[in-house]
Each structure stands twice: as structure tokens, then as C-alpha cells.
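Q: build me a model:
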Amino acid sequence: MTVNLLDFDLEGLAVFCDGLGEKRFRAVQLFRWIHQKGASQFDDMSDLAKSLREKLKGIACIQAMPVVSQHMSADGTIKWLFDVGDGNAVEAVFIPEADRGTLCVSSQAGCAVGCRFCSTGHQGFSRNLTTGEIVAQLWFAEHFLRKHLKRDERVISNVVMMGMGEPLQNYNALVPALRVMLDDHAYGLSRRRVTVSTSGIVPMIDRLAQDCPVALAVSLHAPNDALRDTLVPLNLKYPLAQLVAACHRYLAHAPRDFITFEYCMLDGVNDSDACARQLVARIQAHPGAWCKFNLIPFNPFPASGLLRSKPDRVQAFAKILNDAGVITTIRKTRGDDIDAACGQLAGDVKDRTRVMVRMERNRNLHAPLLAASGNQAEEVSA
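A: Reported below is the predicted structural model:
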């Protein structure tokens, strides 16, 4: 059985190479070829000893996930659907902006948290992704985009763990993947530009602060426990007081001096002036400008029974927070024409995956995506 080298951070790869009788500098060379240059064939790694290349061919590979489909939005957002086997799929989304390129990455196939407003949660949970499957989303997207955009320099400047799944429920695979993203011999991303989003698993927030502190975003969505219990079931285990205290502890280790609170605006549910004032009171109970709010327009799907807050209501809600000194922004929707906006990922992935994977195996549709240098979005429909 071959080993997928995408599963290793640099330390793991050094241990692997040591087991082959190779020195650490060989692991560094190999790591750079894989992540900086996007090499997937050992014969392309010209500065590796031929003996090592031959040795690696028999025991290792650099294996990305098959691409089931690629969709490009009118605003430049690109969404990829990756086959992870057994009828499951995950999605990653690239969001281009003038000053950055952000990749939204999945950590699980499905999600077990079951937030009421999230279509992924309604799909249910299938399994955790491996480190290699998390890293493969960045590996594929970065090197595809360089070819597609005809650029030699790095395209992806920010990674947000805000795709399918709850990252902190897949902690053992998440942390090595984060280390690959941050490593100067790989993608060299700043800790400030890698964000883990969590629905609030308090013990794992504390562990992340010690093991690999990056920017932290917390899916809050309610100002009190009674409401949050109905929207984010995890609140029953880790109520708001515990969650806010964990956020404060995290600040001592975080690369930024604030925590981002995500707040999905739901018409008539959590968007009243009273809710805004409750949030202000909860935030001001802890002195200082220690957090920011990101108000997210809800992207409706039939099973939720929820509606998007009206624009003037969102503006009024934001004004209450801003007037109280709580920095608040309203997220622009991106990619909603291809179901790539927040909360929309994988609303019907399972049905599409079964059909698409069968078509892909018959027609080998993903190969052009891996090799193309500027081809237009491949769209596959059942």
C-alpha cells in the first residue's frame, strides 16, 4: 500500500524519510517540490537523488482527490466538488478579491453539529477527512489557479476552514494540515491569514491555542442560550458563558488581537434590536475591543424553514453594534449563483456525487482539470 505524501507535515515527512535512511534536507526538498511547485511525479523532482526517486515510486504517491465538477460564478468565485469515496463528496471554494485570494476548505464529509441554518448540517455526517484530503484542496486549487490565471506567484493568500464540517471535531487531522499551510517550505501563509471557524467546542479551542494558534472565528448566531440552543445544538453542551471565556483565553495566543464572531441574520429570529442590545451587553461585560462581528446574509434552502433578514433590518442591527463600539461588518454574498455562499455547501451533494462520480469514471472528466492551463469552468450536470 502506497503512502500519500500529502498526509504529512514537514516533521512527519522528515520521519518518513528518516525511515528510508534519508537525511532531513531530502524531506525539505521533497516538501518544496510537492507544495511550492505542485509536482505529483517523482521523476519531475530533478534535484532529488535518482536512487531516492526510484525508492519513492514503489512506496509513495502524491494523490489529489478526483474532481467531480468545477463551477465558476459570474463574480469569479470557483467551486470544486471532490470525490472522497463511498458516495461522499466535499466542496472547496475560491473567492478572489482585489487584495487577496481566499480558499474556503472543508474538514469533514457532512457535519454532525446540525445548525438549523446550514444546508451541510442537514445532509448529516459521513466521516472526517484525512490530513491529506484537507491539504489536497489547497494543493489542487493553488496549482490549478496558477495555470488557469497564468501566474507564477502564489494565488491563494488566505485559507478559511469554513467549508463542510466542524474543524475542531477533526482535530488530529486539522493541526498537521494547518502546519503545512503555515510552513515556509510549503505555502508560507501567515497565521493571521489562516482562520479556523468553529461552532464552539470549548476544550478544543483551548488545545488549538497551545498547539497551532491561528485566527479564530466563532459561529455565534444568537445573543442568549435559549435562542442559541435552538440554532446551534452544540450550545447545550458548551453554553455561551463557557464559549466566551474560551475565546478570551485564546486571545493570549492568537495572532490577531480579536476574535471574529459570525452571525447569520435570520428574519424574525435573531435580528431584532433587542437581540443586538443583548449582544452588546454580553460583549461589554468583558472590557476592551476584543472581538469583531461579521453579519452574514442567510442563504435560504427549503429544509430550514428560515428566511433572510431584510437589508434595512441588517443595517439597523449593525448600527446598534457599531454605535456601541463593537466593530461590525456585513459580509457580501459571493458565489450564491453556484451554491457556494456561506451555508450552501453540499445541499444536495450525495445525490449529485453518485451520478457525477459514475459519469467521471466513464468519461475521465477530471483529468483535463488537473492538466488545464486556463480552460473554462467544467460544468457537469446529471
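Q: C-alpha from now on. contacts and neighbour counts both.
A: OK.
Q: and the helices in this protein?
A: For the chain, applying DSSP state H gives helices covering 10-19, 24-35, 50-59, 119-123, 131-148, 171-182, 202-211, 225-231, 240-251, 273-284, 311-323, 349-363, 366-371.
Q: how near is Thr328 to Lys147?
A: With distances taken as CA to CA, to the nearest Å, Thr328 is found 37 Å from Lys147.
Q: again with Cys104
A: According to CA to CA, Cys104 stands 19 Å off from Lys147.
Q: out of these two, which sits in the more crowded spot?
A: Neighbour tally, Cys104 and Lys147, criterion other CA atoms under 10 Å: the higher count belongs to Cys104, 22 against 16.
Q: isn't the more buried one right next to Val90, touching?
A: No: with contacts counted by CA atoms under 8 Å, Cys104 stays clear of Val90, the gap being 11.3 Å.
Q: identify the residues contacting the closest residue in space to Gly76 that isn't next to it in sequence.
A: Distances taken as CA to CA, 6 or more residues apart in numbering place Pro96 nearest to Gly76, at 6.5 Å, with adjacent residues excluded. Contacts here follow CA atoms under 8 Å, 6 or more residues apart in numbering; on that basis Pro96 touches 76-77, 102.
Q: most neighbours of all those, which one?
A: Counting neighbours by other CA under 10 Å, Thr77 leads these with 23 neighbours.
Q: coming back round to it: I'd like the helices of the chain laid out as JSON lines, including distance to Val159.
A: Converted to JSON lines, the helices of the chain look like this (distance: least, CA to CA, whole Å):
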{"stretch": "helix 10-19", "distance to Val159": "19"}
{"stretch": "helix 24-35", "distance to Val159": "15"}
{"stretch": "helix 50-59", "distance to Val159": "30"}
{"stretch": "helix 119-123", "distance to Val159": "19"}
{"stretch": "helix 131-148", "distance to Val159": "8"}
{"stretch": "helix 171-182", "distance to Val159": "8"}
{"stretch": "helix 202-211", "distance to Val159": "16"}
{"stretch": "helix 225-231", "distance to Val159": "26"}
{"stretch": "helix 240-251", "distance to Val159": "19"}
{"stretch": "helix 273-284", "distance to Val159": "27"}
{"stretch": "helix 311-323", "distance to Val159": "26"}
{"stretch": "helix 349-363", "distance to Val159": "22"}
{"stretch": "helix 366-371", "distance to Val159": "21"}
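Q: alongside the first, I'd like the structure of this one:
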Amino acid sequence: MPAPELVAIRPPRRGLPKPARPHLRGMDREALAQWLGEHLPGPRFRATQIFEWLHRHRAPSLDAMTNVGRAERARLQEQATLEPLVIDAVQHAADGTRKLRLRTTDGHAIESVLIPNEGRGLTQCISSMIGCSLTCRFCATATLGFERNLHTWEIVDQVYRAQDLLQAEADQAGAAWVPRITNVVFMGMGEPLHNYGQVRRALSILTDARGAALAGRRITVSTAGLVPAIERFGREGLGHEVGLAISLNATTDEIRDRVMPINTRWNIARLLDAVRQIPSPRRRRVTFEYVLLAGVNDAPDDARRSRIMPVNQRFPLAALKDALRAHVPHGRGVLF
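A: The predicted structure follows:
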């Protein structure tokens, strides 16, 4: 195996382009109220009305906000934007899974996936970056390099455009029931914790009772193991709000160094220690993700190690169950 590549351990410098006008969907309720107070003075309830239009009703334009005065809408149009992401391709699988390609306003493509749950509802996998700042060997996004972080509004708008797609499909089919997105996982393009501020704000918006009103227990943020950001995740109480998933993918540092070069900076022991320190509700579990790579991390010894390494008396962690049950078909030569 070749030596691990250099790994970015700080948030990328090319973070976010400065928009000409702020995007209304990129502000949480408190920030929106403050911005409106500075740019559109009026009654205090106006901010909540507009926030609900943006995030509960997914208003496609300012004109849809029928209980906001025409003059106020015109002033909003002058000082802010509501331009959406655009879905320009959808792939359907036989089991109902849909893969969406969305275009940003500056022409970049990002991907999101809708996955049917066992009961009603769907889980949506969303992106946090265009490309990725890390170099995990098994990840297709890593081959794209890093372009930029996604804005808060680009993160939440993936959910809203997908729900609009489901509505349109149901209308076209004449269905009486519209499938609803009930779960969100940050497991798409990019390392979410390398875009911490925008992801944190997106979580606040998606879980706001006046907006999308998703339950925090149904949202999971996945990380390759960015230890300082995991520690911040714990300090800021996010372990009480949403789930955390650790992309582990190896049970020894020797293998993880090569599969996930970030491990050369924060090894498995350091990573697990950071996870154990996260304050969390008693029943909230941390998920450990493990992509099986033929001949690399799928030996019986890997399975045995995977079942004991996360155990901790203070904090219930989800063990890696039956790691060898289903192999991901992947030739070793493709990766190494």
C-alpha cells in the first residue's frame, strides 16, 4: 500500500463566496428577526411569519407570502434573495430510492439521496460541501477535490427541493398521500464538521418547531474523525440535539492510516476518546459506520476487534454488528 497522503486538518481556506445579498433561507429564526429589525422594521411577529413561509411552507418566492404586505415583499426583494437550488437530474431505483443532482446558483453540482424507510417516510442523505477537503481512499467525492463549503441555505434547501419533488410526483400520480422526509443524515458530499458553522445553523433551522420541525433524534451528522470539531460538538451540547456517526472503516491504525489519512493526525484511540467525552442523553447512541473493502478490512480479526473497541461504561455506543454479513463488492486493486 502507498503511504498516506497529506490530510487537511483545518477548515479549508476557500470556504464561502460572499453573496451580494443575504439569502433569507440561510438565517435561523433569531438571526432573521435581527436582520428584519435592521432592514424591515415592523411588528415582532413579522419575523416568525416570514420564517414559517420560508421553512414550514417552503415558499417558492416572496410573492407566495400572502400575509406579508406587497410593499414589504418588494423591500425584501431589493435587499435579500430567495433563489433556490435546482434539481436537474433524478435517478430512480427499483426499491424507491432516488438520487438527486442539484445545481447551485453558481453552477456547481451537488448530490442528495432519498431512501425509503421501513415504514412510512424517507431518509434523506444531504451534502455539506462541493467536493471534499479530505482524501478518504474509498470515497468518490474525494476524487473531485475541494471546491467550496455549502452555505446554510444550500444545505437546508436540499431538503425542501426534495420534498417539493415528492409533492410533484404524488400530484402527477394522483396520489392522496405524499411521502414525507422524516430523517436526515449528513453523509453526502463533504466533511460536515469541516463546515461546522453552516451545518450548525442548518441544524437549528431544520429542527425549529416553526420551520421544518424535524426531530433532532432523526438527524445524524457523520464525520471522518475531525477530533477538535467532535469536541466542539460535545461542548456546544449537540449530542443532546442530534445523532453523531463516526466513519471508522478500520480496526487498526495501520489500515485506517491508509484508508482514511485523517487517522495519521487523530488515531483511533484519540478518536474514540473524543467520542466518549460527548455529553448525551442516556439512550442516544453514536453510530459507527464501516465500509467493507475486500481484502483490506474484512478479516475475522477485524470483526472481533470491531465488537469490543467502542465499549464504554459511561456512554452507550452502538457496536458494529455482524460486520461480515454483507460485503461491498470492491476489488482491492481499485483502491490500492
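Q: tell me which of the helices of structure 1 sits nearest to Met265 of structure 1.
A: Ranking the helices of structure 1 by proximity to Met265 of structure 1 (CA to CA) places helix 311-323 first, at 7.1 Å.
Q: that closest one aligns to what range in structure 2?
A: Using TM-score structural alignment, helix 311-323 of structure 1 lines up with nothing in structure 2.
Q: neighbouring contacts of that helix?
A: 265, 271-273, 276-277, 279-280, 295, 327-330.
Q: how about these in a markdown table, adding distance to Asp152 of structure 1 and neighbour count?
A: Below are the contacts of helix 311-323 of structure 1 laid out as a markdown table (distance: CA to CA, whole Å; neighbours: other CA atoms under 10 Å):
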| residue | distance to Asp152 of structure 1 | neighbour count |
| --- | --- | --- |
| Met265 | 40 | 28 |
| Asp271 | 45 | 23 |
| Ser272 | 48 | 18 |
| Asp273 | 49 | 16 |
| Ala276 | 46 | 20 |
| Arg277 | 49 | 16 |
| Leu279 | 45 | 18 |
| Val280 | 46 | 19 |
| Leu295 | 35 | 21 |
| Ile327 | 37 | 17 |
| Thr328 | 36 | 20 |
| Thr329 | 33 | 16 |
| Ile330 | 33 | 15 |
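Q: out of these, the closest to Cys247 of structure 1 would be?
A: Nearest to Cys247 of structure 1 among those is Leu279, at 15.1 Å by CA to CA.
Q: show me what contacts the equivalent of that closest one over in structure 2?
A: Alignment note (TM-score structural alignment): Leu279 of structure 1 maps to Ser306 of structure 2. By CA under 8 Å, 6+ apart, Ser306 of structure 2 lies in contact with 251, 319-320, 323.
Q: before we move on, what about Ile308 of structure 2?
A: Contacts of Ile308 of structure 2 (CA under 8 Å, 6+ apart): Ala319.
Q: would you mind measuring from it to Thr251 of structure 2?
A: In terms of CA to CA, Ile308 of structure 2 sits 10 Å off from Thr251 of structure 2.
Q: give the aligned equivalent of the residue nearest to Gly76 of structure 1 in structure 2.
A: In structure 2, Pro96 of structure 1 lands on Pro116 (TM-score structural alignment).
Q: now Ala27 of structure 1
A: Mapped onto structure 2 by TM-score structural alignment, Ala27 of structure 1 lines up with Ala47.
Q: how about the nearest residue to that match, chain neighbours excluded?
A: Counting by CA to CA, 6+ apart, Ala47 of structure 2 lies nearest to Ala33, which is 5.0 Å off, once chain neighbours are set aside.
Q: same question, Arg193 of structure 1
A: Take Arg193 of structure 1 and drop its neighbours on the chain: the residue closest to it by CA to CA, 6+ apart is Asn158, 4.8 Å away.
Q: ok, now Leu32 of structure 2?
A: Nearest residue to Leu32 of structure 2, sequence neighbours excluded (CA to CA, 6+ apart): Ala47, at 6.5 Å.
Q: surely the one you found meets Trp35?
A: No: counting by CA under 8 Å, Ala47 of structure 2 sits too far from Trp35 to count as a contact (9.1 Å).
Q: of those two, who's got more company?
A: Legend: neighbour count by other CA under 10 Å for Ala47 of structure 2 and Trp35, higher for Ala47 (22 against 16).
Q: re the thing from before, how much space between the residue nearest to Ala47 of structure 2 and Gly42 of structure 2?
A: 10 Å.
Q: again with Gly333 of structure 2
A: Gly333 of structure 2 is 64 Å from Gly42 of structure 2, where distance means CA to CA.
Q: and what of Glu30 of structure 2?
A: Separation of Glu30 of structure 2 from Gly42 of structure 2 (CA to CA): 15 Å.
Q: Leu189 of structure 1 -> structure 2?
A: Following TM-score structural alignment, the counterpart assigned to Leu189 of structure 1 within structure 2 is Leu214.
Q: with Thr230 of structure 1 instead?
A: Thr230 of structure 1 maps onto Arg258 of structure 2 when the alignment is built from TM-score structural alignment.
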